[in-house]
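Enquirer: Sharing a model that was predicted from the sequence below.
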Amino acid sequence: MGAPDREPGLQEVEELLSTAVTLLRPYLDAARPSAEAAAPESVLGEAPDAPAGGDERPMVEIRCFGGFRVTVGGTAVDCGAVRPKARSLLRLLALRAGSPVHRDVLLDALWPDLGHEAGVRNLHVTVSRLRTLLEPGAERGSATLLTRDEHSYGLALGWPCASDVREFDRRSTVCLRPAPGEDPERRIAALRAALRWYGGELLPEEGAAEWVVGERRRLRGRAARLCATLAGCELELGRPDAAAAAAEQALTLDAYLDEAWRALVTARERLGDPAAAERGRRAYARTLRSLGVTPGPDAAVTAGRWWSAPPRP
């Protein structure tokens, strides 16, 4: 009789799981667009909920748009259990989840008035408290979520995970670089799917903190561009009502976005509402004047011809 089969070791199990994920990934990716095809009720909505049930639910969920939330294994992390500085550190790391952040960046952002040594001590203490918060009961040195690599720290998000900022960034980058000959309906679905991840202002809890202001402005501007692009696509398909809604949403995010004003005026004209179109022209003229640009004498006449897509019958 031969020797009994050997139990597989941990490393072998991990390799088998990794191989299985790699083999299944094309099928998962192929199924994803059909689940996203339905348009939301509004242009911008809350970030999609994570898949419910079983192993499909992300182990870590991070939401930075519209208010900060973190769940680990389906359980919400009580961020109120730690001090404000620890909460800010967690938000900063969450914003850059999956990427290491050098300690000097953290010190400049959170302890700018302390000397280097005092700042490093505060950072070590705060990181220790966050590890206890994220993985209560984990033995010293065994935490896996908040990691350290020499002088850098980060939230190590393995698969599966969900980060609304990373997902919005990834999807919006694809949407703003359309493939030649792409089906308009498919692009509209992709634009709406990307916008669903933008759930509002980035980390509003941090106010005007320097480390978040620039990223907040960048992501808001990207959402505005997606809305303006969506408005243009809807105009091309002869849907001025949807185009007007998308253009209006773009202007709530960026009141100076030229293509959104153009799309809005054109959509209102195609809806047979010349008064609303004229109000749009005048509002755009006021916007130009606020920037120190004087509208030309024919601006009100030519505004409706800005959009190049011809009306459909």
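Expert: Received, thanks.
Enquirer: can we go C-alpha only for contacts and neighbour counts from here?
Expert: OK.
Enquirer: This structure: strands as residue ranges?
Expert: For the chain, the strands defined by DSSP state E occupy 60-63, 69-72, 75-76, 101-102, 146-149, 152-155, 161-163.
Enquirer: Could you dump those strands into CSV and include distance to L251 and mean neighbour count?
Expert: CSV is the format used below for those (distance: least, CA to CA, whole Å; neighbours: other CA atoms under 10 Å):
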stretch, distance to L251, mean neighbour count
strand 60-63, 24, 23
strand 69-72, 27, 18
strand 75-76, 34, 12
strand 101-102, 34, 17
strand 146-149, 38, 16
strand 152-155, 34, 19
strand 161-163, 26, 21
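Enquirer: A275: which of those is closest?
Expert: Comparing these against A275 with CA to CA, the closest turns out to be strand 60-63 (40.9 Å).
Enquirer: if we can go back for a sec, for the strands of the chain, give me TSV that also has distance to W211.
Expert: TSV is the format used below for those (distance: least, CA to CA, whole Å):
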stretch	distance to W211
strand 60-63	17
strand 69-72	19
strand 75-76	25
strand 101-102	12
strand 146-149	20
strand 152-155	16
strand 161-163	19
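Enquirer: Looking at those strands, which is nearest to G272?
Expert: Set against G272 and scored by CA to CA, these come closest in strand 60-63, at 40.8 Å.
Enquirer: those helices in the stretch 101-250 of the chain, which residues are they?
Expert: Using DSSP state H, counting those that start in this stretch, the helices of the stretch 101-250 of the chain run over residues 103-110, 116-134, 164-175, 184-195, 210-236, 240-253.
Enquirer: Please identify which of the ones you listed is closest to R91.
Expert: Minimum separation from R91 across the helices of the stretch 101-250 of the chain (CA to CA) falls at helix 210-236, 9.6 Å.
Enquirer: Return the list of helices and strands in contact with that closest one.
Expert: The contact analysis (3 or more CA pairs under 8 Å, 6 or more residues apart in numbering; DSSP states H and E) places helix 210-236 against helix 164-175, helix 184-195, helix 240-253, helix 258-270.
Enquirer: any idea which of those is most buried?
Expert: Greatest average neighbour count among the helices and strands packed on helix 210-236 goes to helix 258-270 (a mean of 25), per mean count of other CA atoms under 10 Å.
Enquirer: between it and helix 210-236, how many degrees?
Expert: Helix 258-270 runs at 30 degrees relative to helix 210-236, counting by axes from the mean of the first three to the mean of the last three CA atoms, to 10 degrees.
Enquirer: here's the one I want to compare it with:
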Amino acid sequence: MIRAYLADDEEHALNLLELLLGRTGEVEVVGRCGNGLDAFGEIGRLQPDVAFLDIEMPGMNGVELAEKLGSHYPDVQIVFVTAYDRYAISAFERDAVDYLLKPLEMERLLRTVQRVKREVVRLQAALSWIEASEGGDAREKERAPKPQLYVQLLGETQVLIGDRDRLKWRTAKEKELFAYLVVHHGQRIHRDVLLDELWPEENYQKAKVYLHTCVSYLRKDLRQWGVESAVIYEDEKYCLGPDLSGSDYQSLRYALHAARAAEELPSAELAKVLALYTGPLLRDEDYHWAEREVRQLETTMETLRLQLGHLYEQEGAYAQMTETARELLAQSPYNEEAYRLLMRGYAGSGKRDEVFRAYEEMTERLRELSVSPSEVSRRLYRELTETG
């Protein structure tokens, strides 16, 4: 039997919902009240399987209540009850944890109850896994080890679980919210900032429902893998929990910060930093909020690759110098300084024919932009081909 709590400021709405839930034969109503503030305390005390929350309530509305419940009592499933018209509801049906539209319909309520049952069963399975991995003796823990999570934002955006599995996103917005929180690791992001960044065109109340839905998905999906506090909500601000604070992007950022702080960095150490860059940030995504971060990272990587190439030149390591120039050109194909680095590397290796080919390649590439090599590049080419 599913244990349910009801919150709605309209008494007749509470009576009707309780009546219909009773008729399903699968739900026991363990408590009810008319405002969000009292409901929060009661739900914490009663620990129901599901809370049916009216969106519009005085003091604390249903979405705000759901946000608090998600941080303090993540096991409680949420069903929104709303008087929004059908057209508005259809816009977020695919993203909602679940909803009931007033006036209530028995057929729709039955689908909701079945959905809640599936979530409860899945949650119980996850809890059993956690108990098997964390409880009992050392032999039990060895049989059910907690998988290691690896968050990847460079190249493909994904959460890898152990050495085989990956987190499967329920919706594109769940994935985008997760990426936003990882990119802004260390910051507590106000709810309204997230609404503006991820749902800029949506009605404010509707966008809050979207946000809560995505947060709920993240918490449920990650809890199945042993992450208890995936998303933390406090003072209307969100951040990722400590188990998800690291990523390949954050590792690269820390290494870049250390590299900039060092007065002099040997080429070998700088090469290690650059090796952490395994692909463009959020390569396959089109997130408008990430554009500045992506540009800044690309500019930083270009600057450091040039710096590494110059260090190799000082050391007479011409093979590494040309390899670095090629890596830079793969990232920035119209970078004349990278071509000049490439030509000097070939010249240092005694490969004058390659100098010529590199200059011709640069000329063809720049022609795509309707420009010619600069005087600096032309002068360098003459110097390299007329001497030695």
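Expert: Structure's in. What do you need? This one's a predicted model, so the numbers in the text were calculated from it and none came from an experiment.
Enquirer: and L134 of the first structure, which of the helices and strands packed on helix 210-236 of the first structure is closest to it?
Expert: Closest approach to L134 of the first structure among those (CA to CA): helix 164-175, 18.6 Å.
Enquirer: quick one on the thing from earlier: mind checking the helices and strands packed on helix 210-236 of the first structure for the one nearest to P100 of the first structure?
Expert: When these are compared by CA to CA, helix 164-175 sits nearest P100 of the first structure, at 14.2 Å.
Enquirer: mean shift of that closest one relative to the second structure?
Expert: Aligned to the second structure and superposed, helix 164-175 of the first structure gives a mean residue distance of 1.8 Å (mean CA distance after the TM-score superposition for the first structure).
Enquirer: what range in the second structure does that helix sit on?
Expert: Counting by TM-score structural alignment, helix 164-175 of the first structure pairs with residues 248-259 of the second structure.
Enquirer: if we can go back for a sec, between the strands of the first structure, which gets nearest to R83 of the first structure?
Expert: strand 69-72 (15.9 Å).
Enquirer: next one: that closest one to chain centre, how far?
Expert: Offset of strand 69-72 of the first structure from its chain centre (CA atoms, centre = their mean, to the nearest Å): 16 Å.
Enquirer: Over to stretch 350-361 of the second structure?
Expert: Mean-position distance between stretch 350-361 of the second structure and its chain equals 44 Å (CA atoms, centre = their mean).
Enquirer: next one: stretch 257-266 of the first structure
Expert: For stretch 257-266 of the first structure, the distance to the chain centre is 24 Å (CA atoms, centre = their mean).
Enquirer: Same check on stretch 308-327 of the second structure?
Expert: Relative to its chain's centre, stretch 308-327 of the second structure lies at 35 Å (CA atoms, centre = their mean).
Enquirer: same check, this time on stretch 110-125 of the first structure
Expert: Here stretch 110-125 of the first structure is found 30 Å from its chain centre; the criterion is CA atoms, centre = their mean.
Enquirer: who's in contact with stretch 208-225 of the first structure?
Expert: For stretch 208-225 of the first structure, the external contacting residues (CA atoms under 8 Å, 6 or more residues apart in numbering) are 92, 109, 169, 172, 195, 198, 201-203, 206, 249-251, 253-254, 257.
Enquirer: and the residue sitting nearest the centre point of the second structure, how far is that from L218 of the second structure?
Expert: By CA atoms, centre = their mean, the mean C-alpha position of the second structure lies nearest to A179, the distance being 1.8 Å. A179 of the second structure sits 11 Å away from L218 of the second structure, going by CA to CA, to the nearest Å.
Enquirer: and I78 of the second structure, what helix or strand is that in?
Expert: Here I78 of the second structure sits within strand 77-82, counting by DSSP states H and E.
Enquirer: any idea which helix or strand comes after that strand?
Expert: Assignment by DSSP H and E places the next element after strand 77-82 of the second structure at helix 86-91.
Enquirer: residues near the aligned partner of D113 of the first structure in the second structure, how many?
Expert: Counting by TM-score structural alignment, D113 of the first structure corresponds to E201 in the second structure. Using other CA atoms under 10 Å, E201 of the second structure has 10 neighbouring residues.
Enquirer: Distance check, E201 of the second structure against Y318 of the second structure.
Expert: Distance of E201 of the second structure to Y318 of the second structure, given as CA to CA: 53 Å.
Enquirer: And E293 of the second structure, by the same measure?
Expert: When E293 of the second structure is compared with Y318 of the second structure (using CA to CA), they lie 33 Å apart.
Enquirer: longest helix in the second structure, by residue count?
Expert: helix 106-134 (DSSP state H).
Enquirer: list the buried ones in that one?
Expert: Buried residues in helix 106-134 of the second structure, counted by 16 or more other CA atoms under 10 Å: 109-110, 112-113, 116-117, 119-120, 123, 126-127, 129-130, 132-134.
Enquirer: and it, which stretch of the first structure?
Expert: Under TM-score structural alignment, helix 106-134 of the second structure has no counterpart anywhere in the first structure.
Enquirer: Report the distance from that helix to the chain centre.
Expert: Offset of helix 106-134 of the second structure from its chain centre (CA atoms, centre = their mean): 25 Å.
Enquirer: What does R192 of the first structure correspond to in the second structure?
Expert: Per TM-score structural alignment, R192 of the first structure is aligned with A271.
Enquirer: list the contacts for its match?
Expert: Contacts of A271 of the second structure were listed using CA under 8 Å, 6+ apart, and they are L308.
Enquirer: what does V21 of the first structure give?
Expert: Applying CA under 8 Å, 6+ apart to V21 of the first structure gives no contacts.
Enquirer: what separates L226 of the first structure from E15 of the first structure, distance-wise?
Expert: Taking CA to CA as the measure, L226 of the first structure falls 40 Å from E15 of the first structure.
Enquirer: try L130 of the first structure
Expert: Distance from L130 of the first structure to E15 of the first structure, by CA to CA: 30 Å.
Enquirer: ditto for R218 of the first structure
Expert: R218 of the first structure is 39 Å from E15 of the first structure, where distance means CA to CA.
Enquirer: re earlier: is it true that the residue nearest to the centre of the second structure touches L153?
Expert: Yes - A179 of the second structure is in contact with L153 according to CA atoms under 8 Å; the separation is 7.4 Å.
Enquirer: would you list the helices of the stretch 101-250 of the first structure in CSV and tack on distance to E269 of the first structure?
Expert: Output for these, formatted as CSV (distance: least, CA to CA, whole Å):
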stretch, distance to E269 of the first structure
helix 103-110, 49
helix 116-134, 54
helix 164-175, 27
helix 184-195, 22
helix 210-236, 11
helix 240-253, 9
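Enquirer: between the ones you listed, which one is nearest to Y284 of the first structure?
Expert: Short answer: helix 240-253, nearest of the helices of the stretch 101-250 of the first structure by CA to CA, at 10.4 Å.
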